[in-house]
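the amino acid sequence is not available; the structure is as follows:
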């Protein structure tokens, strides 16, 4: 399905947030995910279904000092 991922068109194979992160090889522990301007709780990654045309933002947390 076609979505917008971090501002770019993307053809997603997965149907939910957890599958999308797996597809992108992103560990879910250190990211925040927003779908259509709503923050998705980590406990909802499996149940949050993606739909054609959704806008998804994935933000990685990186430590520094």
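Everything's here; your move. Source: prediction; values computed, not measured.

CA atoms for contacts and neighbours, from now on please.
OK.

now the strands for the protein?
2-5, 8-11, 31-35, 38-40, 55-60 (DSSP state E).

which outside residues touch the longest one?
Okay, so that is strand 55-60. 3-7, 30-37 (C-alpha atoms under 8 Å, 6 or more residues apart in numbering).

in addition, the following structure is provided for comparison:
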């Protein structure tokens, strides 16, 4: 399937947010990360549910600390 992830087309076999995060970030449940699918924030509690569909627009945001 093909999705858009952070503005880039991406072919993936991931069906869940957890799968996608594992592919992209190396961890299925990383700290300091928020995810939205088609503009809707996805609660961490459902990241393992099959939410991804062909054509989905996914935004992965990582908190960065600094000063």
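Received the coordinates, thanks. Small disclaimer: the values here were computed from a predicted structure and weren't measured.

just to revisit the earlier point, and the contacts of strand 55-60 of structure 1, which is closest to residue 19 of structure 1?
residue 33 (12.6 Å; C-alpha to C-alpha).

aligned to that closest one, what sits in structure 2?
When structure 2 is aligned by TM-score structural alignment, residue 33 of structure 1 is paired with residue 35.

just give the number of residues close to its match.
18 (other C-alpha atoms under 10 Å).

isn't it up against residue 42?
Yes. Counting by C-alpha atoms under 8 Å, residue 35 of structure 2 sits close enough to residue 42 to count as a contact (5.7 Å).

pull the most distant pair out of the contacts of strand 55-60 of structure 1.
Farthest pair in these, by C-alpha to C-alpha: 3 and 30, 22.0 Å.

between these two, which one's more packed in?
Shown here are residue 3 of structure 1 and residue 30; by other C-alpha under 10 Å, residue 3 has more neighbours (18 against 10).

got the contact list for that one?
By C-alpha under 8 Å, 6+ apart, the contact set of residue 3 of structure 1 is 9, 10, 11, 12, 51, 52, 53, 54, 55, 56.

6 Å instead, please
Applying C-alpha atoms under 6 Å, 6 or more residues apart in numbering, one finds that residue 3 of structure 1 lies in contact with 10, 52, 53, 54, 55.

and these, which are buried?
54, 55 (16 or more other C-alpha atoms under 10 Å).

now the contacts of residue 3 of structure 1 as TSV including distance to residue 65 of structure 1?
Formatted as TSV, the contacts of residue 3 of structure 1 follow (distance: C-alpha to C-alpha, whole Å):
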residue	distance to residue 65 of structure 1
10	33
52	40
53	38
54	35
55	32
